[in-house]
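**Student:** Okay, here's the prediction I keep looking at, along with the sequence it came from:
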Amino acid sequence: MRPHPTPLDGDFLELDLPAELAQLERERTETGAIQTAKTLVKYPSLRVVLIAIGAGGRIPEHQTAGRITIQTMVGRIRTHADGRVFDMPVGRVLALDQSVRHELEAIVDSAVVLTIAWPQEDTASDVTGPS
C-alpha cells in the first residue's frame, strides 16, 4: 500500500484528478488488482476517495455512518442501494443518506470519486473500506 502524501488536510487542497487517476490505473494494471483506491482529502468529518475499478469489479454491499456522494469520473457504474438500481454513466452523482446499504459494480473500467461526510459525533467511523 502506498503512503499517503502529506498533507491530506489543510486550509487549501488542490487536486489534479486526471493525474491521480492515471497513477491509480497504473497501479491497478501493474498489480493486476481489480480495484485500487486513494484517499485524497482527510479531515476529521470529511473524506474524499478516488476509486478505480476494473470491468466487472464490485465493491460489496456495505454502509457508512456518514452521508456519501458517488460521482462517476470514467466508465459506467451500477449502484445498488435500498432495493433500487442506479445506472451511473460519466458525470452522474448519487447522494446517499446515513447508513444506507449500497454496493457498486463497474460495467466497464471505471473510476468514481467518493465523498463521505460523517456526523460530528461519529467522525472516527469508516465502514466503507477504501483508503
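**Tutor:** Thanks, I have the structure now.

**Student:** going forward, measure contacts and count neighbours with C-alpha atoms only.
**Tutor:** Noted.

**Student:** looking at this, Glu25 is in a strand?
**Tutor:** No: counting by DSSP: H, G, I helix; E, B strand; the rest coil, Glu25 is not found in a strand; it is helix.

**Student:** Which residue would you name as the spatial centre of this structure?
**Tutor:** Centroid-nearest residue in the chain, with CA atoms, centre = their mean: Leu114, separated by 3.3 Å.

**Student:** and the comparison structure, right after this:
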Amino acid sequence: MTNDAENQRLRPHPDIRFAQPPVPVDLHALATSLRAEPNSGERGHRQETIFKHGHVTVALFVFDQFSHLPEHIAQGVVTMHVLKGWMKISAGTVEHELKAGQMLVLNSGVRHALKAEEESEVLVSVHLVS
C-alpha cells in the first residue's frame, strides 16, 4: 500500500485494530449467569452479545425448554453452534435437529426459526454482508 493510500485509510490499519490482547470468554459461566436472571423473556430465552465489531456479531443464547425464536432473516452468514441441549432449526423448507456439539451454517438471506426441545445453549455468529 502506498503512503497516499495509507493516509486515506478510513479506519486504523488491522495491525493496530487487532493489537489488543485476546479476551477469553467463559461460555459456561455466562450461560449460568443468564439462567440466573429472574425473567427469561417473552419467548423463553435470554441472550448476551459477546462481541460486536464491524460486520461481525457473536452472541450466546440460553433457551428454556420449548422456547423459541420466531422466523426471521439475517442479511449475512449465520452460524449456530449448539453447546448444550437439543434444538430444532427450520431453514427455508428444511428442519434440522441439532444436539450439543453440532453446528448449522446458513447463507445470507435464509429465513430461519429456532425451537428448543430441551433446555439449550447456542453460540450464534452473524457476519453481515455490506
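**Tutor:** Nice, thanks for sending it over. Not measured: the values here are computed from a predicted model.

**Student:** one step back: can you tell me which residues contact the residue nearest to the centre of structure 1?
**Tutor:** Arg47, Val48, Val49, Leu50, Ile51, Ile68, Thr69, Ile70, Gln71 (CA atoms under 8 Å, 6 or more residues apart in numbering).

**Student:** And Val105 of structure 2, by the same measure?
**Tutor:** Val105 of structure 2 is in contact with Val77, Val78, Thr79, Met80, counting by CA under 8 Å, 6+ apart.

**Student:** what does the residue nearest to the centre of structure 1 align to in structure 2?
**Tutor:** Matched by TM-score structural alignment, Leu114 of structure 1 corresponds to Val124 in structure 2.

**Student:** next one: Ile77 of structure 1
**Tutor:** In structure 2, Ile77 of structure 1 lands on Met87 (TM-score structural alignment).

**Student:** For Thr93 of structure 2, give its distance to Val110 of structure 2.
**Tutor:** 10 Å (CA to CA, to the nearest Å).

**Student:** And for Val77 of structure 2?
**Tutor:** To Val110 of structure 2, Val77 of structure 2 is 9 Å away according to CA to CA.

**Student:** Mind giving me the PyMOL command for buried ones among the contacts of Val105 of structure 2?
**Tutor:** This is how PyMOL selects the buried members of the contacts of Val105 of structure 2, with burial counted by 16 or more other CA atoms under 10 Å:
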select buried, resi 77+78+79+80
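
**Student:** Between all of the contacts of Val105 of structure 2, which two are separated the most?
**Tutor:** Maximum pairwise distance among the contacts of Val105 of structure 2 (CA to CA): 10.2 Å, between Val77 and Met80.

**Student:** what residues are up against Gln65 of structure 2?
**Tutor:** Shown in contact with Gln65 of structure 2 (CA under 8 Å, 6+ apart): Gly44, Ala116, Glu117, Glu118, Glu119, Ser120.

**Student:** so what corresponds to Gln98 of structure 1 in structure 2?
**Tutor:** Per TM-score structural alignment, Gln98 of structure 1 is aligned with Ser108.

**Student:** now the helices: where do they sit in structure 2?
**Tutor:** Along structure 2, counting by DSSP state H, helices occupy 3-7, 14-17, 27-35.
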